[in-house]
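In: Structure for this input, please:
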Amino acid sequence: MEVEIIRKALESDRMAIAVINAKAFSNDWSLLDNDSNKVARALFNGINIDVYYVACIDDKIVGFLSYVTENQRALAIDSKSFQKVKGFFKGYAIAMMLKNEFEEPLHLKKSQVYIDILGIDPDYAHRGIGTKLIQYLIDNSNFEEFSLKVTNINMNAIQCYRKNGFEEYKREKVKYPKQMGFEEYIYMARAK
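Out: The predicted model follows:
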C-alpha cells in the first residue's frame, strides 16, 4: 500500500485530522482523556484547516502535516471543548496549560516555514508517510528554511526528521515534565 495522494486539507477532513492527532499523540493527550474519540472532539474546533496537508490511501486520510508561516498556528485550544471532555475546572486548567504551547506566535522570517504538527495514523506507521508529507511540503513551497520542535521521547519522529535532513540546534527543558510526560523539546532545522 502506497500513499496515493497528498493534498491540501478540506473542511470535510477536520474530524479525520482530529482523530489521527488524538491517536498518534495519545500519550500526550492522556492528560485530557484516554479515549481518542473524546480527545478528537476536543480538538475538532481548534483545527486551522488552511495550514494542513493530508496523505490518503484508498481515499482514507492516514496522515497529516500542518505548517506555520509567520504567525498562523495549526491548532488553537478551545477551552469550552476541553471542558466538555474533562469538566468545567479540569478542562479549563488543561486548556490554559496547553494554550501557550499551541498558540504562541513564532515570529518566523518570510523565507521560513515551521512544521507545527506531523501526525500519522498508528495503523499506518513506519510506511514512509511522514517522509512523503515532509518532502511534499519542501518540494511544493517557496520557503528556504524549515524548522520544527519535537519532544525528546518521540524517537520515531526524531529519526524521521533526521532522515529528511533536519539537524538539532537547541534543546529546552519543559516546566512541568511529570504532567507533560517528557523532559525537553528538541529544536531541529534544515535548508531547502
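In: hey, let's count contacts and neighbours off CA atoms from now on
Out: Will do.
In: Quick check: A55 is in a helix.
Out: No - using DSSP: H, G, I helix; E, B strand; the rest coil, the assignment for A55 is strand, not a helix.
In: Show me which positions of stretch 101-115 end up buried.
Out: F102, Q112, V113, Y114, I115 (16 or more other C-alpha atoms under 10 Å).
In: need the helices for this structure, in chain order.
Out: For the chain, applying DSSP state H gives helices covering 14-24, 26-29, 36-44, 79-86, 88-103, 129-139, 155-163, 177-180.
In: next up, for comparison:
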Amino acid sequence: MEKIRKAGENDKKDVIDCVLDAFQKDFSGFINNVGIEKVRNFLEDILNIDCFYIIESEQELIGAMALSDINGRVAYNIKKSAQKHFGFLMGWLIYIVNFREFEINHCESNDTGFIEFVAIKQKFQGKGHAPLLIKNVMNEKKCKKYLLDVVDTNLSAIKCYSRMGFSEVKREKTKFGVLKEFNENIFMEYEMR
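Out: Below you'll find the predicted structure:
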C-alpha cells in the first residue's frame, strides 16, 4: 500500500536519488562531466526539502514532487551553489545553461501552486503513481490553480498531465535547446472546481 506524506530533512538524500533516477537521461551528461557526488551535493544545497512530498511503499521511496508558491521556487541559491561545487566559470556556465530557469517564479497569487520535480523512479513509472501523488497534494493544499511545466520531448508526462485535466496554456522556446535535447517548455494549468 502506498503512503503519501510531506518530506522531511531525513528524506533529502532519498529524494535526490529519486530525482536522479527519474531524470537519468537529463542528468547523464552532467554526471559524466563532473561526477555523481558533485551533482548530489549540488542538489542537496539547492533543493528546499520543505516543498517536497513523497509517495512510498513499505519498502522504499517510489517518487517525489515539489510544490512551490508565490513565496519562491523549490530551488534557491543556484548560481552561488553551482560556483561552489563546480568552480567559478564552470558553475556560472552550468547555471546559465541548465538551472537559471528554475529561479523564475510563475505563481501570480497566493491561490496558485507550481508543481515541480515530479520524479517517479524508473522501475515504478507508468503505474499511476504520478497522478496519485499530484492529485493527493493538490487536494491537500487546496490552491485554486496549479501550474507545471514539462519539456516537449517528455511525451509520456504530457499525456499523463493531459489525462489528469491539465491543459496547455503556453510554450516557451528554451535557450540552449541543442545542449538540453529539447526545444520548448510547455506550461500546463489545472483549475480546481
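In: Relative to N21 of the first structure, which of the buried residues of stretch 101-115 of the first structure is nearest.
Out: Relative to N21 of the first structure, the closest of these is F102; by C-alpha to C-alpha it sits at 13.3 Å.
In: Just list the residues touching that closest one, thanks.
Out: If you count contacts by C-alpha atoms under 8 Å, 6 or more residues apart in numbering, F102 of the first structure has them with R73, A74, L75, A76, I77.
In: Can you give me the distance of it to L43 of the first structure?
Out: Distance of F102 of the first structure to L43 of the first structure, given as C-alpha to C-alpha, to the nearest Å: 11 Å.
In: joint contacts of these two?
Out: L75, I77.
In: Identify the residue spatially nearest to the residue nearest the centre of the second structure, adjacent ones excluded.
Out: Geometric centre of the second structure, nearest residue: F117, 1.4 Å, by C-alpha atoms, centre = their mean. The shortest distance from F117 of the second structure to any non-neighbouring residue, by C-alpha to C-alpha, 6 or more residues apart in numbering, is to M65 (5.1 Å).
In: what does E56 of the second structure give?
Out: Leaving aside its sequence neighbours, E56 of the second structure sits nearest to I62 (C-alpha to C-alpha, 6+ apart; 4.9 Å).
In: before we move on, what about Q112 of the first structure?
Out: Spatial nearest neighbour of Q112 of the first structure, chain neighbours left out: E145 (4.6 Å); criterion: C-alpha to C-alpha, 6+ apart.
In: Let me know how buried that neighbour is, in neighbour terms.
Out: With neighbours defined by other C-alpha atoms under 10 Å, the count for E145 of the first structure comes to 17.
In: correct me, but it touches L108?
Out: No - E145 of the first structure is not in contact with L108 according to C-alpha atoms under 8 Å; the separation is 9.9 Å.
In: any idea how far the residue nearest to A130 of the second structure when sequence neighbours are not counted is from N110 of the second structure?
Out: Nearest residue to A130 of the second structure in three dimensions, chain neighbours excluded: I120, at 6.6 Å (C-alpha to C-alpha, 6+ apart). With distances taken as C-alpha to C-alpha, I120 of the second structure is found 27 Å from N110 of the second structure.
In: what do you get for R171 of the second structure?
Out: Distance from R171 of the second structure to N110 of the second structure, by C-alpha to C-alpha: 23 Å.
In: so stretch 142-153 of the first structure corresponds to what in the second structure?
Out: Across the second structure, the stretch matching stretch 142-153 of the first structure (TM-score structural alignment) is residues 142-153.
In: contact partners of the matching stretch?
Out: Stretch 142-153 of the second structure has contacts (C-alpha under 8 Å, 6+ apart) with 106-107, 110-116, 138, 157-158, 182-193.
In: No further queries at this time; thank you.
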